[in-house]
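Peer 1: predicted model follows, preceded by the sequence.
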Amino acid sequence: MSDYHPIGCETYAALEIAIVQGTRLRVGWQSPDGRWHIEPLLPVDLRTREHEEFLIAQRAVGRPLEIRLDRIRRFMPL
């Protein structure tokens, strides 16, 4: 069983708006190994897999990245 905790609707909606508008975000999240990351990202999509939700984004260097939504601690438009 997963330890995933769903995020709030308001947060999910803010991510959807950033995707639709093509807004780059500064995102802070904690990886599964406990390390903290802060990066500018271009959000591309939101996906659900096995009852967990993920942000699909592009890094500045163009590499794709997938972040489980409950690991995101903060984000703000750039």
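Peer 2: Yep, that arrived.

Peer 1: switch to C-alpha atoms for all contacts and neighbour counts from now on
Peer 2: Noted.

Peer 1: grab the most central residue of the chain for me.
Peer 2: Nearest residue to the geometric centre of the chain (Cα atoms, centre = their mean): residue 55, 3.8 Å.

Peer 1: second structure follows, compare the two:
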Amino acid sequence: MSDYRPIPCADHERLEFAALTKQWLQVMVGSGAAQRLQPLDVYTRAGAEWLKAQTGAGDVVTLRLDTLKF
């Protein structure tokens, strides 16, 4: 069983909409500083939900949704 905690539906929809419309978002990852990310895809794998996103520097990262704060 996974320790994944589902995020609120409104946050999930915000990520999906940003991916569809290629919008950039300010997101806090873990307890770190805010990062500017462009969501590319939101998907489910291994009992958790994930975000594939591009950073402002052009790197592509994969983040578990329950580690993000808006």
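Peer 2: Perfect, I can see it now. Just so we're clear, the structure is a prediction, and the values are computed from it rather than from any experiment.

Peer 1: superposed, what's their TM-score?
Peer 2: Overlay of the two chains. TM-score (TM-score structural alignment, normalised by the length of the second structure): 0.89; 70 aligned residues with a Cα RMSD of 1.2 Å.

Peer 1: quick one: contacts for the aligned residue in the second structure for residue 70 of the first structure?
Peer 2: Using TM-score structural alignment, the partner of residue 70 of the first structure in the second structure is residue 66. Residue 66 of the second structure makes contact with 4, 5, 6, 7, 49, according to Cα atoms under 8 Å, 6 or more residues apart in numbering.

Peer 1: which residue numbers in the first structure go with the biggest strand by length in the second structure?
Peer 2: The longest strand of the second structure (DSSP state E) is strand 34-45. Mapping strand 34-45 of the second structure onto the first structure (TM-score structural alignment) gives residues 38-49.

Peer 1: what about the matching stretch, how far off from the second structure?
Peer 2: Aligned to the second structure and superposed, stretch 38-49 of the first structure gives a mean residue distance of 0.8 Å (mean Cα distance after the TM-score superposition for the first structure).

Peer 1: ok, now which ones touch the residue nearest to the centre of the first structure?
Peer 2: 43, 44, 45, 46, 47, 66, 67, 68, 69.

Peer 1: right, and the third one touches residue 57 too?
Peer 2: Spelled out, that is residue 45 of the first structure. Yes - in this structure residue 45 of the first structure lies within contact range of residue 57 using Cα atoms under 8 Å: 6.9 Å.
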